[in-house]
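Trainee: Provided below for reference: sequence and predicted model.
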Amino acid sequence: MRLARHGTTGSEAPLVSGPDGAWRDLRPVCDDLNPDTLPSLLDGLELDALPVVERPGRFGPPLSGIGKIVCVGLNYRQHATETGAAVPDEPIIFLKSPDTVVGPDDRVLIPRGSVKTDYEVELAVVIGREARYLPDEAAAAACVAAYAISNDVSEREFQLERGGQWDKGKNCETFNPLGPWLLTADEVPDPQALSLRLSVNGDVRQNGSTSDMIFGVFELVRYLSQFMVLYPGDVINTGTPAGVALGLAGTPYLRAGDVVDVEIDGLGRQHQTFEQA
């Protein structure tokens, strides 16, 4: 099952799509897709009773009211290698503000003064039930509601060269395109067998697989639950494969007018134009 939201910014309406591929209006069931409604939707829907939406409008973020976005750094072996970093013994964790989230095809703003705005295709994990001190990966898997595409846009100079923590290079406005939809966990038999791709102006920069993750999806959920409570609607950005501008000498960072396309198997496609803030 795919879950999405469409319409103008701030006025999106919820959608659902089942085996027939048709998008259907979810408003007879719920007003919006958010942390309160997501768990009940996962219990099952009578899709045939919902009206078909022939031509959905702009796809917005597939979930509203996100509580927190937990990000994992250096979680792909080849990405760690390309940046000259050691493979971490434990996950590297930082937080991204939910107000960075925009739709999958919305414009992305390059911050004022930026010279190193970078891209990162990532598998996003959406939590569907409370995760607190989980004992093992099986318990963690039961807490995963869905998956989506995330572009963890980063400003590397702000992140790495200006002192302090990574947060100021990760939380600029529009720095987390999400969607176009949530694919429910039952539709993803193995989250460690997904291909991820990203291109800039048609030039493929990232072409990797979640099989290269250092810490797998369920281990990340288990691990994070030892340090914080994960609630329905929380999102985990699970790291990026090799190919970011930071790791490729001579590769230009993003500039106004650049077009970025992002894709993960089964999770759709994003298409963003970058503009100067």
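Mentor: Thanks, I have the structure now.

Trainee: okay, CA-based contacts and neighbour counts for the rest of this
Mentor: Will do.

Trainee: Name the nearest residue to residue 138, ignoring sequence neighbours.
Mentor: Spatial nearest neighbour of residue 138, excluding adjacent residues (Cα to Cα, 6 or more residues apart in numbering): residue 218 at 7.6 Å.

Trainee: number of nearby residues for that neighbour?
Mentor: Residue 218: 21 surrounding residues under other Cα atoms under 10 Å.

Trainee: For it, list the residues it contacts.
Mentor: Residue 218 makes contact with 137-138, 140-141, according to Cα atoms under 8 Å, 6 or more residues apart in numbering.

Trainee: try 6 Å
Mentor: Contact analysis of residue 218 by Cα atoms under 6 Å, 6 or more residues apart in numbering lists 137, 140-141.

Trainee: which one of those is nearest residue 96?
Mentor: residue 140 (21.5 Å; Cα to Cα).

Trainee: Assign that closest one to helix, strand or coil.
Mentor: helix (DSSP: H, G, I helix; E, B strand; the rest coil).

Trainee: before we move on, back to that, name the nearest of the contacts of residue 218 relative to residue 25.
Mentor: Taking Cα to Cα as the measure, residue 25 sits nearest to residue 141 out of the contacts of residue 218, at 28.6 Å.

Trainee: ok, that closest one - contacts?
Mentor: Residue 141 neighbours (Cα under 6 Å, 6+ apart): residue 218.

Trainee: what about 8 Å?
Mentor: With contact taken as Cα under 8 Å, 6+ apart, residue 141 is in contact with 218, 221.

Trainee: can you confirm the residue nearest to residue 138 is in a helix?
Mentor: Yes. Using three-state DSSP, the assignment for residue 218 is a helix.

Trainee: wait, doesn't residue 17 sit right on residue 24?
Mentor: Yes. Taking contacts as Cα atoms under 8 Å, residue 17 lies within contact range of residue 24: 6.1 Å.

Trainee: Second structure follows, compare the two:
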Amino acid sequence: MKIIQTIEELQEIRKSISSSVGFVPTMGALHDGHISLIKQARSENDIVIVSIFVNPTQFLKGEDLDKYPKKIEADSKICELCKVNYLFLPQISTMYGEDEVLVKAPNIKSYTLEGERRPGHFDGVLQVVLKLFGLTKPNRAYFGKKDAQQLALIKQMVENLFLGIDIIECEIKRESDGLALSSRNVYLTAEQRSDALAISKSLHAAAAIIGKKEFDCHVIKEHMQTIMSQLDVEYIAFVNRQFEEIQTIELKNSIILVAVKVGNTRLIDNIWI
């Protein structure tokens, strides 16, 4: 595995590659969820590029940019063990200049749910992902379904800008007790982590209710709220794959999304129906 830190080196290497490229963009602190993305990219491409970059433009004032987990040595070892070909580790000054051409997320999709609570967040996400796509020029790029709204916006960007990249949707990875894997889970105390299990329990309960032919989103939401009654729930949302709000579950076209604060840690999770 080769570690790359400059744009010039990455561009030269990319010019020399004629076979298929799979790309996995990350912010580091790699866990089994990231590893599953990398392994899928490894199985489907000749060359795998992983980037680690904690992108400042997607963090709002007061969020955890400065304390976001950084484990470069451990992350590098994980990438090496997963047989990554190239690991891109840029600095902020490498990725951003003083006079930026800005990317704006579409108003409707990016200012609901996560975007409503984190205004401008998705502008920063799309900005950095577009830059990374331009540098790595992948055939396929891999993203987890846990960040469902982000995934939908990236797919729309690729389509709208005619980028010709296959966006591969990868399943959510969970701990054995059901907690969705997240780099922010390290912030949880043992008690908070136990409390957070109500999130996945509520989603599994929703799936069970739907399996019994209850498709009314209001009824499903009430069940979920009961399960998460001890948590600080920011939202429980029901949308179709286009992120339009729905009142009735549409099988094979619905997503139930949850955002919760556990202590000072904000967690998101979802289930695709």
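Mentor: Sure, I can see it. Everything numeric here is computed off the predicted structure, so don't read it as measured data.

Trainee: After superposition, what is the TM-score?
Mentor: Laid over one another, the chains give 0.25 as their TM-score (TM-score structural alignment, normalised by the length of the second structure), with 116 aligned residues with a Cα RMSD of 6.2 Å.

Trainee: before we move on, the earlier item: what is the nearest of the contacts of residue 218 of the first structure to residue 123 of the first structure?
Mentor: residue 141 (15.1 Å).

Trainee: how close does that closest one sit to residue 222 of the first structure?
Mentor: 9 Å (Cα to Cα, to the nearest Å).

Trainee: Let's verify residue 39 of the first structure: helix, strand, or coil?
Mentor: Secondary structure of residue 39 of the first structure, per three-state DSSP, is helix.

Trainee: Neighbours of residue 207 of the first structure, how many?
Mentor: With other Cα under 10 Å as criterion, residue 207 of the first structure counts 16.

Trainee: Quick check: which element contains the nearest residue to it once chain neighbours are set aside?
Mentor: Among residues not flanking residue 207 of the first structure along the chain, residue 197 sits closest, at 4.5 Å (Cα to Cα, 6+ apart). Secondary structure from DSSP states H and E places residue 197 of the first structure in strand 195-200.

Trainee: Run a quick neighbour tally on residue 52 of the second structure.
Mentor: 21.

Trainee: was I right about it contacting residue 23?
Mentor: No. With contact defined as Cα under 8 Å, residue 52 of the second structure does not reach residue 23; the gap is 11.3 Å.

Trainee: Can you show me the strands along the second structure?
Mentor: Secondary structure of the second structure by DSSP state E: the strands cover 2-4, 21-26, 47-52, 86-88, 140-144, 166-170, 232-240, 254-262, 265-272.

Trainee: can you put the ones you listed in TSV and add distance to residue 221 of the second structure?
Mentor: Listed next are those as TSV, based on distance: least, Cα to Cα, whole Å:
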stretch	distance to residue 221 of the second structure
strand 2-4	47
strand 21-26	32
strand 47-52	37
strand 86-88	42
strand 140-144	24
strand 166-170	26
strand 232-240	7
strand 254-262	9
strand 265-272	13
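
Trainee: For residue 124 of the second structure, find the nearest of those strands.
Mentor: Closest to residue 124 of the second structure of these, according to Cα to Cα: strand 21-26, at 14.0 Å.

Trainee: what's that closest one packed up against?
Mentor: When contacts are defined as 3 or more Cα pairs under 8 Å, 6 or more residues apart in numbering; DSSP states H and E, strand 21-26 of the second structure packs onto helix 32-44, strand 47-52, helix 121-136, strand 140-144.

Trainee: Point out the most buried one among those.
Mentor: Here the criterion is mean neighbour count by mean count of other Cα atoms under 10 Å, and of these the winner is strand 47-52, at a mean of 24.

Trainee: ok, now how distant is residue 121 of the second structure from residue 127 of the second structure?
Mentor: Relative to residue 127 of the second structure, residue 121 of the second structure is positioned 10 Å away (Cα to Cα).

Trainee: Then residue 236 of the second structure?
Mentor: Residue 236 of the second structure is 28 Å from residue 127 of the second structure, where distance means Cα to Cα.

Trainee: ditto for residue 219 of the second structure
Mentor: Separation of residue 219 of the second structure from residue 127 of the second structure (Cα to Cα): 38 Å.

Trainee: Kindly report the same for residue 202 of the second structure.
Mentor: Using Cα to Cα, residue 202 of the second structure is found at 34 Å from residue 127 of the second structure.

Trainee: close enough to count as contact, residue 219 of the first structure and residue 137?
Mentor: Yes. If you go by Cα under 8 Å, residue 219 of the first structure and residue 137 touch, sitting 5.7 Å apart.

Trainee: ok so, going back, if you count contacts, what does the helix or strand that the strand holding residue 197 of the first structure is followed by end up packed against?
Mentor: Using DSSP H and E, the helix or strand that follows strand 195-200 of the first structure in sequence is strand 203-209. Here strand 203-209 of the first structure touches strand 195-200, going by 3+ Cα pairs under 8 Å, 6+ apart.

Trainee: other SSEs contacting the strand it packs on?
Mentor: Partner elements for strand 195-200 of the first structure (3+ Cα pairs under 8 Å, 6+ apart): strand 121-127, strand 203-209, strand 259-264.

Trainee: That strand vs strand 203-209, what angle?
Mentor: With axes from the mean of the first three to the mean of the last three Cα atoms, to 10 degrees defining the directions, strand 195-200 of the first structure sits at 170 degrees from strand 203-209.

Trainee: hmm, back to that, who's in contact with the residue nearest to residue 207 of the first structure?
Mentor: Here residue 197 of the first structure is in contact with 121, 204-208, 262-264 (Cα under 8 Å, 6+ apart).

Trainee: switch to 6 Å and redo it
Mentor: Counting by Cα under 6 Å, 6+ apart, residue 197 of the first structure has contacts 206-207, 262-263.

Trainee: again with residue 227 of the second structure
Mentor: residue 202.

Trainee: likewise the one 10 residues further on?
Mentor: With contacts defined as Cα under 6 Å, 6+ apart, residue 237 of the second structure is in contact with 256-257.

Trainee: same check, this time on residue 204 of the first structure
Mentor: residue 198.

Trainee: For it, give its distance to residue 108 of the first structure.
Mentor: Distance of residue 204 of the first structure to residue 108 of the first structure, computed by Cα to Cα: 19 Å.
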